[in-house]
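A.B. asks: Predicted model and sequence follow; I will ask about them next.
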Amino acid sequence: MPPLDLVIEGGDVIDGSAAPRVRQDVGVRGGVIERLGDLRAVSAHRRIDARGRIVAPGFIDAHAHDDRLLLEPPADRHPKLMQGVTTVVAGNCGWSLAPLRIPFERVPPPLREFIGRDDRRFARFGDYLAAVRGIGPATNAAFLVGHTTLRAQHVQDLDRAATPAETAAMAREVEEALEAGAIGLSTGVFYAPARAATAHEMTAVGAPLRAHGGLIAMHIRDESDAIDEALHEALGVGRALGVPLVISHHKLTGLSNHGRSASTLRLLARAAKGQPVCIDCYPYAASSTLLIPARVSQSARVRITWSEPMPQHTGRELADIAAEMGLGLEQAAQRLCPAGAVYFSMDEADVQRILAAPGTMVGSDGLPNDVQPHPRLWGAFPRVLGHYARDLKLFALETAVHKMTGLPAARFGLVGRGRIAAGCAADLVVFDAARIADRASYDDPLAAPAGIDAVLVNGRVAVAHGVLMDAHAGMVLRRG
C-alpha cells in the first residue's frame, strides 16, 4: 500500500460525537481520514506529533458573516483559521452578497455596509459561489441566501410588506440559489429593511426550501422585551415551512431582561418536541451590530467599532465621546451614524445558561469588515474550550467540541464534516487543552488565540504553530 499523506500521532482524539476521548493516531490520504488506530508502523509522507494534545474535528462556525472575507484570502493571518475554524456558515441575518443587481446607492443600510463599496456585484447566487470556488477560500463554506438582500432588490417600498408579485419574485430567487448550492434562507426582521416583512411573507419567500431540503436561519424580530412574541413568530414560520429552523445568536438584551433565558430555553425545548429547531450563540455578554441610537440606553456601556463621519472615534466608549460633545448618549450616537457598536447589554448568567443548553451550537457572529471588531471574530472558539470548558467547567471538553463540530454538521446537513471517522473529510485541529485561550479583547480585538498547534483543511496544513501556511484549502459545501 502506498504511504499515507499524513499521520497525526499520539494525540487524544475527541471525535465530535461527544463520546469520551481515545488515544489513537489519525491517518489522512487525499483530503480524507483513511485510518484510525496505532499507525506507528504505517508509512507516511509526513507525521505530526500530537502527544499531550487533543485532536478534534475542525470547528464549524454556525453563524458567520464571512461572505466578503471568503473572497479576500489574507497573506499572513486569518481570524477563523487561527482559532481552528475550518468551515463557516455564511449569509446570515438576511444579508448575503448575492443575488444583487441594483446600484450601490439603492442598497439600504445595514446591507450597504455589509456588502462594501467595491465593484463586485453578483447578479445570481451561483455567480457568487463560482467566484468563491475560483479564489479557493481559506475555509470551507456553506451559504444561506439572505431575505433582506432579496427585499432590497424586489420590494419597491421597504416600509411595507411585499406584494404577491414581489414575494413570488423573491421565491424564484430562493429557488435558483438552492439549485446553485445554497443550503437555506436567512432572515433579519430585526433590521429596518426587513422589519415590515410579515410571517406570511417570510413563509412564502421560503416555500422552495421544502422541495430542496433547505433550512431557515432567523435573526428574530426582537431579542429584548418582546422576545417571546418574536420566538413564537419564528417558530410559526418554521412550522409553516416544514423545514429545520435555526434561531440565530440566541440572547437576551437590555438590563431589564437579565435572567429571562431560563424561560426562553423552556419555550424552545417545548417547541423542539414538535418541530426541528435549534439555536446558536456566541460566548460573550456583549453583542455587536450597527450603532442604533434608540438602543444605547438599554446597555451598561457602548463601544464604537467604526464610524463613517467620525472615524477618529473608532474603538472609544460612547459615554466619553458624548461627554466631549456635550450631548446625551442618543444624540452623540446620531452624530456618529452610520456606525457600528459593541453593546454591553447581556447578563453573563444568561450567556452560560444558553451556551450550556443541550443542542446549542457555537457561532462567532464576527464582523470582519469592522475596523475595531468585537473580539468574538478572533476568539469565540478558543474561549469556549478554555474559559468555559476548562476554567469554569461549564461542560466537559468533549461536549464543548461537539457543540462546534458534530452538532452543527448534523444540523446544517454537512455530511462528512464535524467528525473524526474513516471516510470523513480531514478537517482537523490539534490543540493543547491546558493552554488554549482566547487572547482577543475589546482593547485588542485582533489578537490571535494561544494553544493551537495545527489546523488542517481538507487534509492540507493551513496553520502550523500560529503561522498561516495555506489560505486556499477550503471549498464550497452543499447540504447533504
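C.D. replies: It's in. Residues are numbered from 1 along each chain as shown.

A.B. asks: from here on, contacts and neighbour counts on C-alpha atoms
C.D. replies: Noted.

A.B. asks: Which parts of the stretch 51-200 of the chain are strands?
C.D. replies: Assigned by DSSP state E, counting those that start in this stretch, the stretch 51-200 of the chain shows strands spanning 54-57, 59-61, 85-90, 140-146, 184-188.

A.B. asks: Identify the residues contacting the longest one?
C.D. replies: Counting contacts by CA atoms under 8 Å, 6 or more residues apart in numbering, the residues outside strand 140-146 that touch it are 86-96, 98, 125, 174, 177, 181-187, 457, 473-479.

A.B. asks: so that strand versus strand 184-188, what angle?
C.D. replies: Between the axes of strand 140-146 and strand 184-188, defined by axes from the mean of the first three to the mean of the last three CA atoms, to 10 degrees, the angle is 60 degrees.

A.B. asks: Relative to Pro110, how far out is Ser297?
C.D. replies: Between Ser297 and Pro110 the computed distance is 21 Å (CA to CA, to the nearest Å).

A.B. asks: What of Met82?
C.D. replies: According to CA to CA, Met82 and Pro110 sit 28 Å apart.

A.B. asks: Compare these two (neighbour count), which wins?
C.D. replies: It is Met82, of Met82 and Pro110, that has more neighbours when counted by other CA atoms under 10 Å, with 27 against 18.

A.B. asks: need the contact list for that one.
C.D. replies: When contacts are counted by CA under 8 Å, 6+ apart, Met82 touches Trp378, Ala448, Pro449, Ile452, Val455, Val463, Gly466, Leu468.

A.B. asks: Which one of those residues is nearest to Arg29?
C.D. replies: Val455 (15.9 Å; CA to CA).

A.B. asks: tell me which element the residue nearest to that closest one when sequence neighbours are not counted falls in.
C.D. replies: Sequence neighbours aside, Val429 is the residue nearest to Val455 in space, at 4.5 Å (criterion: CA to CA, 6 or more residues apart in numbering). Using DSSP states H and E, Val429 sits within strand 428-431.

A.B. asks: The structure to be compared is supplied as follows:
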Amino acid sequence: MLDLIIAGGTVVDGSGAPRLRADVGVAQGRITAVGDLRGQPARAHHDATGRIVCPGFIDVHTHDDRLLLGTPHGPHPKLTQGVTTVVTGNCGISLAPLLSATTPPAPLDLLGADDWRYARFGDYLDALQAARPALNAVCLVGHSTLRVRHVADLERPATPSEAARMAADLADALDAGASGLSTGLYYPPARAATAEEVIAVGAPLTAARGILTMHLRDEADAIDDALREALHIGRALGVEAVLSHHKLIGQRNHGRSVQTLAAVDAAAAHQPVCMDCYPYNASSTMLLAARVGQSSEVLVTWSRGDPSAAGRSLFALARERGCTPEALVEQLAPAGAVYFAMHEDDVRRILAHPLTMVGSDGLAHDAVPHPRLWGTFPRVLGHYAREQRLFPLETAVYKMTGLSARRFGLADRGMIAPGYAADIVVFDEAHVADRASFEHPTTPSIGIDAVFVNGHLACEQGRTVHAHAGQVLRRTTKLGPAYSSPGLAT
C-alpha cells in the first residue's frame, strides 16, 4: 500500500519537459509511481485537481547554516515558498569549522554572534542531523571561515603552511559529507587571498569531485578580471564552478551582462560552469561605505551600532543627522544593508540564461531582511514566468529543481519520477506570487498549497505542519586518510 497519493494534478516534472496530467504515488519517502493511480490503495490522499505538482524547490544559494539548527516560530521563510532543499555555506561563510567565543569578523557575523562552536565540519553536520532540520541541507565549507581559523594576518595571502592547514580542514569536511567549497573574495577576510591560495586550499575538491561556488572578487567595474579569475580557479581544480548571484553593480556597468554571459558561454564549452541569481534588482550584504556611491538607495537591514536604524534609508538618516552617508556607515557598523544598484534588464537576461539556477541569498538573521528571503521562488513563478513571460513555467521549475540537482550532484532530487525522493510542491499556477516587499519583507507568499519533504506534509497553506522532515544530504565520495595538501608554491 502507498503512503500517499497526490491525485488529479498536472505534473511539471523538473526536467523542462512539457507538463502532463498524472497522479503521484509515494511510499517510504520516495516517489514510487507517476500516472493513473485511481483505485490504488493509499493511507492518505492529497487532492491536487487544478494545481501544478512539481519537485520541491532547491535554493542553491543560502546562508541558512544557523537557521536550520532551530525551529522557527510561525511561518517558515523557506517552506512557505515551496523550498525543500537548501545549499548553505555560500560566499565563503560557513558556521564551521570555527571555534570562537567572540563575534567573528564581518561578513561571518551575518550568521549571528554565537553558535561558532564547531571545531570540525563533521561536528556541525552531526549537530544539524540531530536537530532534524525542516529542510534538506547541502553544506559547503567557507573559505573565509577557514581563513579566520588559520591565517594569522587576514590582510595578506596565506603562507604555504596556512594554506595546507585550510586544505586539510576542507579534506576532513569533504570526508564528513560537505559538498564543496565556497569563496567570498569580495569580502575583507578573503580580499588578500590570491587565486593561487584558493587553488591550493581547494585542491581536495578535485579527488572528491566537490563543487566550488564563488562570490566574485568584483561585480562592478572590474567584473571582467574577476570573472576570468573565477574561471581560472575552476579550470585549475577541474571541478564544477558556480558563479554566485551573478549581477552587475553600478550605473556604468548596466547592460554589461551581454558581455559577461558571452564569456560564461565561451568558458562552458571547455569547463563545467554555471550561475545562480535571485530575481530582484537590489542586493543585500554587510553595510560597506564603498557600495554607497554605486547605489540609488540603501536600506539598513540591521545595525549593532544603532539598532533603531534597521529598516531606514541610509540617505534619509544621513540627512537627518547632518552627515554624509559614508560617515554614517562608520557609526552604524557592524551593520547590513540592501543596495539598489542593478538594472532590471541585466536581472532578466541573467535569470533567463540556460546556465542560471535560482538562489535566494536571503539573510535569515537580519532584523529587516531583503524580501528575497521570503519571496524568491514564488516571484520567479508569478512575476517572471506568468506575468512577464520571461520563460515558460516548465523552464522556471527546471531552473529551481532539475538543473540545480544535476549541478550539485543530487542524483535522487529535483525530479518527479519513480525512485526520486518525495520532495514535492503543489501550487496554484494562476495565483502563486510573492508578497514580501522592501517595506514588509517577511510577508509570506501566496499560492503554495502544500509542500512535502521526504514524503511528509511539511507545510500546508503557509502553515508549518512538520518542522523536522529534512535530512543532511552528505556527499558520499571519500578522500581517505592518505590525502595531503600540496600547499602554496613558494
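C.D. replies: Alright, I've got the coordinates. Treat the numbers as computed from the prediction; the structure is a model and nothing was measured.

A.B. asks: Would you format the contacts of Met82 of structure 1 as CSV with neighbour count included?
C.D. replies: Output for those, formatted as CSV (neighbours: other CA atoms under 10 Å):
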residue, neighbour count
Trp378, 28
Ala448, 24
Pro449, 23
Ile452, 25
Val455, 34
Val463, 24
Gly466, 19
Leu468, 19
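
A.B. asks: Counterpart of the residue nearest to Val455 of structure 1 over in structure 2?
C.D. replies: Alignment note: Val429 of structure 1 maps to Val425 in structure 2; criterion TM-score structural alignment.

A.B. asks: Can you find the partner of Asp25 of structure 1 in structure 2?
C.D. replies: Match for Asp25 of structure 1 (TM-score structural alignment): Asp23.

A.B. asks: what residues are up against the counterpart of Ile93 of structure 2 in structure 1?
C.D. replies: Per TM-score structural alignment, the equivalent position to Ile93 of structure 2 in structure 1 is Trp95. Contacts of Trp95 of structure 1 were listed using CA under 8 Å, 6+ apart, and they are Leu111, Phe114, Val145, Gly146, His147, Thr148, Thr149, Ser186, Thr187, Gly188.

A.B. asks: Number of residues surrounding the third one?
C.D. replies: Applying other CA under 10 Å, we find 31 other residues in the vicinity of Val145 of structure 1.

A.B. asks: residue contacts, the closest residue to it other than its chain neighbours?
C.D. replies: Leaving aside its sequence neighbours, Val145 of structure 1 sits nearest to Leu185 (CA to CA, 6+ apart; 4.9 Å). By CA under 8 Å, 6+ apart, the contact set of Leu185 of structure 1 is Gly94, Leu144, Val145, Gly146, His147, Val174, Gly206, Leu209, Gly214, Leu215, Ile216, Ala217.

A.B. asks: list the contacts for the counterpart of the fifth one in structure 2?
C.D. replies: Under the alignment (TM-score structural alignment), His147 of structure 1 pairs with His143 of structure 2. Taking CA under 8 Å, 6+ apart as the criterion, His143 of structure 2 is in contact with Gly92, Ile93, Leu181, Ser182, Thr183, Gly184, Ala190, Val198.

A.B. asks: Thr395 of structure 2: which of those residues is nearest?
C.D. replies: Using CA to CA, these come closest to Thr395 of structure 2 at Ser182, 26.7 Å.

A.B. asks: which position in structure 1 aligns with the closest one?
C.D. replies: With TM-score structural alignment as the criterion, Ser182 of structure 2 lines up with Ser186 in structure 1.

A.B. asks: mind checking how far Gln83 of structure 1 is from Gly466 of structure 1?
C.D. replies: Distance from Gln83 of structure 1 to Gly466 of structure 1, by CA to CA: 9 Å.

A.B. asks: which neighbours do those two share?
C.D. replies: If you check Gln83 of structure 1 and Gly466 against CA under 8 Å, 6+ apart, the residues they both contact are Ala448, Ile452.

A.B. asks: And the residue most central in space within structure 2, how far from Met214 of structure 2?
C.D. replies: Residue closest to the mean C-alpha point of structure 2, counted by CA atoms, centre = their mean, is His61 at 1.0 Å. Using CA to CA, one gets 11 Å for the distance from His61 of structure 2 to Met214 of structure 2.

A.B. asks: now swap in Leu248 of structure 2 and tell me
C.D. replies: From Leu248 of structure 2 over to Met214 of structure 2 the distance is 15 Å, taken as CA to CA.
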